[in-house]
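**Q** Have a look at this fold, sequence not included:
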C-alpha cells in the first residue's frame, strides 16, 4: 500500500495527473457488446497504467473500458512519466497491466543492442525473455507498430520522388546539401536510432547537418520545410496526419519493431486468465491507421481520450452505452 500511495503521489505532480485523477475511475458506464460479463472478473480490482503520451493514454482507456464491460472494477493509473517508472510499477505490483512495445522491452529492459527485424520473431524473443527474467507475461501483440521513422514534407517527397529511406540516401549522395535533419539527442546516439540507420543504409550525417530538438518540436519544425528536410518521427503519431508529413518506409528495416501489446504479471494473469479473452480481440482490431485517426481526435480536436476510447469500442461492437 505504501508503494501504491507513492505511485499515486508521483502521478499527481505530473502534467495532467494520472488519467482523470490519481487512482480514478471512468467517468461513465458501459454495457456489454461482444465483450460479455465475465464471472471470474466481476468486481475484481484491476489497476491499469500507461506512459505519459497520447497513444499510451488512449490504449490504457481502451483496456479500461473493455475490462469494465466485462465486470472488472478498473482503476485508472495512466499518464505515468517514463517507460522505466511504469515498468517498475508493474513488476512490484503497483500496477496490474499496461501496454508496452516489443522494441522498448528488447532495448530498454532486456538491454539488447541489435533489434530483430521480423515482428513475430521480435515479439517471441521479448515474450520469452520477459517471462523468464521478470515474470511478466505478454498477451498477443497488436498490429499497432509505433516505430521510429524518418519523415519529410509531402511537397519535398513528391519533388524528389522519395518513398523510402533508400531513396533518401540516393538523393543525399547526389546532393549532400539537402541532408539536413531535425532529431532528438537520444535518437542521434542510439544503435536503434540514427547510428543503426547509418550503418544499415551506408550513409553518414555530419554533425553540422543535425539540429537537435525535443520530440514535440520536431514535427512543427519539420513541417515548415525551412530548418531541416528530414526529421525523426513516430509512425503512429497523429501529427503525421495533421501536418501532412510523408513518412519514409524503412525498407531495410534498420529500426526495431515496436508492436504494442498488453503486459501483465504472470501471477495476476494466472489468477484471472479471462483478461486475455477480453483484451486480445480488442488488440487484434487496432492498427496504425486506427491509432492515427483516434490520436487526431484527441490532439487535433481536443476530445477526451476516455470518450474517444469508448466511442471506438462502441463503433466496433465491443461495448454498448447503457440507456439513461
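**A** In hand now; what should we look at? Everything numeric in this text was worked out from a predicted model, so none of it was measured.

**Q** CA atoms for contacts and neighbours, from now on please.
**A** Will do.

**Q** And the host helix or strand of residue 7, what's buried?
**A** Residue 7 belongs to helix 2-12 when assigned by DSSP states H and E. By neighbour count on 16 or more other C-alpha atoms under 10 Å, the buried set for helix 2-12 is 7, 8, 11, 12.

**Q** wait, the third one sits on residue 80?
**A** When you say that, I think you mean residue 11. Yes - counting by C-alpha atoms under 8 Å, residue 80 is a contact partner of residue 11 at 5.9 Å.

**Q** what about the strands in the stretch 101-250 of the chain?
**A** With DSSP state E, counting those that start in this stretch as the criterion, the stretch 101-250 of the chain has strands at 136-138, 148-153, 181-183, 210-212, 230-234, 245-248.

**Q** Please compare the first structure with the one that follows:
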C-alpha cells in the first residue's frame, strides 16, 4: 500500500478534504478502491487494533486509509482520530494504547532523537528504526513525501532580498 501512496496522490487527497470539503473517511475509502486495495478479505480476521491520528487533515486521511484497509481484511479497528500534537499521541503509542499511527519519519526521528542528523529519506528511515524504543516498529515508508515551505509575495522577497528560509534569519540579526 505504501508504494501506491505518492506525493502527488497525497496532494490530491488533501485537495478533496481541504478545498472540496469531502469527508476524510470517504476520501480514504475512494482511494483504497481506486488503487484496488479496498477489497474484502479475511487476512486480518481476529486482529483487533486501535489506529490513531494527529489533528490535521493529512494525518487523519492516512489513518483512515490504514484503518479502512485493515477493516476490509477482517480486522476489528477502533479509530482515535484528531488526538492532537505529538506530545499527546506519542506516549499513547509508546505505551500501547494505540497500535498503529501514520507518522513522518523525519519529524518523529527528531522528536525521539534531538541529535539526529540524517537527511535523505533512506538515511532518516534507517536512523528511525534504530532510535525507536524496542516496543515500536516502523513499517515500510511510503513514497509520498511532505515538505514544509514558507511562501512570501514576490514583492516581499525582493524588498528584503529573500530567496531561502535562511535569509529570514539574517534579517532578524
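**A** The structure has been received and is ready for your questions. Everything numeric here is computed off the predicted structure, so don't read it as measured data.

**Q** quick revisit: for the buried residues of helix 2-12 of the first structure, give me CSV that also has distance to residue 314 of the first structure.
**A** Listed next are the buried residues of helix 2-12 of the first structure as CSV, based on distance: C-alpha to C-alpha, whole Å:
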residue, distance to residue 314 of the first structure
7, 31
8, 30
11, 29
12, 30
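
**Q** now residue 135 of the second structure, nearest residue through space, not along the chain?
**A** Excluding the flanking residues, the one nearest residue 135 of the second structure by C-alpha to C-alpha, 6 or more residues apart in numbering is residue 94, at 7.1 Å.

**Q** Map that neighbour onto the first structure.
**A** Structural alignment (TM-score structural alignment) places residue 94 of the second structure against residue 91 in the first structure.

**Q** What is the neighbour count of that match?
**A** 17 (other C-alpha atoms under 10 Å).

**Q** which residues touch it?
**A** 134, 136, 265 (C-alpha atoms under 8 Å, 6 or more residues apart in numbering).

**Q** quick one on the thing from earlier: is the residue nearest to residue 135 of the second structure in a helix, a strand, or coil?
**A** helix (DSSP: H, G, I helix; E, B strand; the rest coil).

**Q** Roughly how far does residue 124 of the second structure sit from residue 139 of the second structure?
**A** Separation of residue 124 of the second structure from residue 139 of the second structure (C-alpha to C-alpha, to the nearest Å) stands at 13 Å.

**Q** same question, residue 31 of the second structure
**A** In terms of C-alpha to C-alpha, residue 31 of the second structure sits 20 Å off from residue 139 of the second structure.

**Q** So for the two, which residue has more residues nearby?
**A** residue 31 (21 against 11).

**Q** That one sits in which helix or strand?
**A** Going by DSSP H and E, residue 31 of the second structure is part of helix 24-34.

**Q** so the helix or strand just after that helix matches what in the first structure?
**A** Following helix 24-34 of the second structure in sequence order, the next helix or strand is strand 48-52 (DSSP H and E). Counting by TM-score structural alignment, strand 48-52 of the second structure pairs with residues 45-49 of the first structure.

**Q** Map residue 143 of the second structure onto the first structure.
**A** Checking TM-score structural alignment: residue 143 of the second structure goes with residue 143.

**Q** before we move on, back to that, can you say which two of the buried residues of helix 2-12 of the first structure are spatially most distant?
**A** 7 and 12 (8.7 Å; C-alpha to C-alpha).

**Q** what are the ranges of the helices in the second structure?
**A** If DSSP state H is used as the criterion, the helices of the second structure fall at 7-14, 24-34, 57-72, 86-95, 105-112, 121-131, 154-160, 165-171.

**Q** Which one of those helices lies nearest to residue 44 of the second structure?
**A** helix 57-72 (6.6 Å).

**Q** elements contacting that closest one?
**A** helix 7-14, helix 24-34, strand 48-52, strand 76-80 (3 or more C-alpha pairs under 8 Å, 6 or more residues apart in numbering; DSSP states H and E).

**Q** give me that answer again for 6 Å
**A** helix 24-34 (3 or more C-alpha pairs under 6 Å, 6 or more residues apart in numbering; DSSP states H and E).

**Q** Mind giving me the packing neighbours of the helix it packs on?
**A** By 3+ C-alpha pairs under 6 Å, 6+ apart, helix 24-34 of the second structure packs against helix 57-72.

**Q** ok, average deviation of the helix it packs on from the first structure?
**A** Here helix 57-72 of the second structure, set against the first structure after superposition, deviates by a mean of 0.6 Å using mean C-alpha distance after the TM-score superposition for the first structure.

**Q** Would you mind getting the angle between the helix holding residue 31 of the second structure and helix 7-14?
**A** 140 degrees (axes from the mean of the first three to the mean of the last three C-alpha atoms, to 10 degrees).

**Q** picking up where we left off before, average offset between the match of strand 48-52 of the second structure and the second structure?
**A** Stretch 45-49 of the first structure sits 0.7 Å off on average (mean C-alpha distance after the TM-score superposition for the first structure).

**Q** Mind listing what's buried along that stretch?
**A** 46, 47, 48, 49.

**Q** try stretch 48-56 of the first structure
**A** 48, 49, 50, 51, 52, 54, 55, 56.

**Q** roughly how far is that stretch from the heart of the chain?
**A** 8 Å (C-alpha atoms, centre = their mean, to the nearest Å).

**Q** what's the first-to-last distance across that stretch?
**A** 11 Å.

**Q** List the contacts of that stretch.
**A** 57, 60, 76, 77, 78, 79, 80, 81, 82, 97, 98 (C-alpha atoms under 6 Å, 6 or more residues apart in numbering).
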